[in-house]
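> Pasted the sequence and its predicted model underneath.
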Amino acid sequence: MILISESNMKRIYIYILIFLIFTGTIGVISFFPLKYYGEIDKISKKYEIDREVIYSVIKIESNFREHVVSHKGAVGLMQIMPSTGEWMAKSHNLPYSKKMLLDPVYNIEIGTLYLHYLMDRYDGDVKKVLVAYNAGPSRLEDGSWKKFKETKNYLIKYKIAKFFYRIRLYFK
């Protein structure tokens, strides 16, 4: 479970309320798409990661832009660092090339495989998993992630995205 301060939770609920007031159902559907539903459903079951977790990470990392490459070199929907992608692929006997990370389904599989690895490493503690995914395991373990506003915001964005994806997937 992710622990967020009461003041931050109030802020999250205010954002959700404002979003719902101004966009309604159509806004939720368009702002929180269910692209790659069949593929994500299959990959979710294969690696035992909830679909709303996968969708939320994709929403936060790339906003479903398939071919985006960050200034740090992270690639694709789930913003996989090439070194992480290569490591995950090789450790699971999957083919790998940096170019393959631009394939949406392959990117989702490698990203979900990494989430699965982090879930095992951190005993299912979603907050630790998300911090490690965003800032890196070493920053999680030495506590330096707390200095990064980006990572704190990542956790808030995750809560919001997961809320909406849980609703979207419930009615799918």
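Great, that's in hand.
> Only C-alpha atoms from now on, for both contacts and neighbour counts.
Will do.
> buried residues in stretch 114-128?
For stretch 114-128, a neighbour-count test (16 or more other C-alpha atoms under 10 Å) marks Tyr114, Leu115, His116, Tyr117, Leu118, Met119, Val126, Lys127, Lys128 as buried.
> Next one: the fourth one relative to Arg11, how far apart?
Noted for Tyr117: a distance of 31 Å to Arg11, by C-alpha to C-alpha, to the nearest Å.
> which residue sits closest to the residue nearest the centre of the chain, ignoring its sequence neighbours?
By C-alpha atoms, centre = their mean, the chain has its centre lying nearest to Val57, at 1.3 Å. Nearest residue to Val57, sequence neighbours excluded (C-alpha to C-alpha, 6 or more residues apart in numbering): Met78, at 6.6 Å.
> ditto for Arg168
Of all residues not flanking Arg168 in the chain, Ile29 sits nearest, at 7.5 Å (C-alpha to C-alpha, 6+ apart).
> Is the one you found located within a helix, as I assumed?
Yes. Counting by DSSP: H, G, I helix; E, B strand; the rest coil, Ile29 is located in a helix.
> from the chain's centre, how far out does stretch 45-54 sit?
11 Å (C-alpha atoms, centre = their mean, to the nearest Å).
> which of the residues in it are buried?
For stretch 45-54, a neighbour-count test (16+ other C-alpha under 10 Å) marks Ile49, Arg51, Glu52, Val53, Ile54 as buried.
> Included below, for side-by-side comparison, is a second structure:
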Amino acid sequence: MLKKNNIDRSWVFGIVRAESAFIEDISSPVGALGLMQVMPKTGRSVAKMIGLKNFKKSKLRKAETNVPIGSAYMKMMLDKFDKNTVLATAAYNAGPHRVSKWLPKKTCIEEPDVWIELIPFNETRKYVRRVLYFSNIYDWRFKKPFKPMKERMKSITPKNKKVIAKLSC
């Protein structure tokens, strides 16, 4: 499923580690379920999109259902936010509508580390940092070449995507 969605395995493992610490049948106080802490409503709609038959909320507690749905949702967030893993990670946690509101309104590019520090939700800010940290650890564990953090963190562009020279910002 990860290869099919063309998403970084280390990033998925980073999300799983941050969401559930690899506890398969975990549930959150707000109702998110399983390894990737998928909300049942999101699970149902993503299951339909990826052609997963006989979806039941209880199946989100099993890796064979949860991971394909969670990784497909990650891919949706990645596509929505122009392959920017920082924005996609924040959207996975806080929702894409919130992340869209947090994008810079002016025409300047924002550095991703600054953008992360400006996330208004403490939980999401810490979550994004943890996922980036865990993703680097999984790169190392999977014997992937070292990737500097700046390669993982694409610049944050304004909502309207009209960018002017950085020097004039």
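Here it is on my side, so go on. Fair warning: this is a prediction, and the values are worked out from it, not measured in the lab.
> what's the TM-score for these two chains?
The TM-score (TM-score structural alignment, normalised by the length of structure 2) is 0.73; 129 aligned residues with a C-alpha RMSD of 1.5 Å.
> what's the burial count for the closest residue to Ser138 of structure 1 other than its chain neighbours?
Closest residue to Ser138 of structure 1 apart from its sequence neighbours, by C-alpha to C-alpha, 6+ apart: Ala132 at 7.6 Å. Residues lying near Ala132 of structure 1 (other C-alpha atoms under 10 Å) number 20.
> from memory Ala132 of structure 1 sits against Arg139, does it?
Yes. If you go by C-alpha atoms under 8 Å, Ala132 of structure 1 and Arg139 touch, sitting 7.2 Å apart.
> circling back to that earlier point, mind checking what the residue nearest to the centre of structure 1 lines up with in structure 2?
In the superposition onto structure 2, Val57 of structure 1 corresponds to Ile15 when matched by TM-score structural alignment.
> which residues touch that match?
Contact analysis of Ile15 of structure 2 by C-alpha atoms under 8 Å, 6 or more residues apart in numbering lists Met36, Thr89, Val131, Phe134, Ser135.
> Tell me which of these you also see in structure 1.
Compared against structure 1 with both residues aligned by TM-score structural alignment, their matches' C-alpha atoms under 8 Å, the contacts of Ile15 of structure 2 retain Met36, Val131.
> Give the buried subset of the contacts of Ile15 of structure 2 as a PyMOL selection command.
A single PyMOL command selects the buried members of the contacts of Ile15 of structure 2 (16+ other C-alpha under 10 Å):
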select buried, resi 36+89+131+134+135
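> Which residue in structure 2 aligns with Lys162 of structure 1?
Matched by TM-score structural alignment, Lys162 of structure 1 corresponds to Ser135 in structure 2.
> Aligned to Lys127 of structure 1, what sits in structure 2?
Match for Lys127 of structure 1 (TM-score structural alignment): Val86.
> Once you drop chain neighbours, what's closest to Ile116 of structure 2?
In space, Ile116 of structure 2 is closest to Arg125, 5.9 Å off (C-alpha to C-alpha, 6+ apart).
> a helix runs through the one you found, doesn't it?
Yes. Using three-state DSSP, the assignment for Arg125 of structure 2 is a helix.
> tally of neighbours for it?
Look at Arg125 of structure 2: counted by other C-alpha under 10 Å, it has 18 neighbours.
> now swap in Gly24 of structure 1 and tell me
Using other C-alpha under 10 Å, Gly24 of structure 1 has 12 neighbouring residues.
> Now do the one helix or strand it maps to: which range of structure 2 does it align onto?
Gly24 of structure 1 belongs to helix 6-31 when elements are defined using DSSP states H and E. The counterpart of helix 6-31 of structure 1 in structure 2, using TM-score structural alignment, is absent.
> List the buried residues of that helix.
Ile12, Val28.
> which other helices and strands contact that helix?
helix 149-170 (3 or more C-alpha pairs under 8 Å, 6 or more residues apart in numbering; DSSP states H and E).
> mean shift between the helix it packs on and structure 2?
After superposition onto structure 2, the mean distance of helix 149-170 of structure 1 to its aligned counterpart is 0.8 Å, using mean C-alpha distance after the TM-score superposition for structure 1.
> Can you tell me which helices and strands that helix packs against?
Partner elements for helix 149-170 of structure 1 (3+ C-alpha pairs under 8 Å, 6+ apart): helix 6-31, helix 51-62, helix 126-135.
> so which of these comes closest to Arg168 of structure 1?
helix 6-31 (7.5 Å; C-alpha to C-alpha).
> for whichever helix or strand comes after that closest one, packing partners?
Following helix 6-31 of structure 1 in sequence order, the next helix or strand is helix 37-47 (DSSP H and E). Applying 3+ C-alpha pairs under 8 Å, 6+ apart, we find helix 37-47 of structure 1 packed against helix 51-62, helix 104-121.
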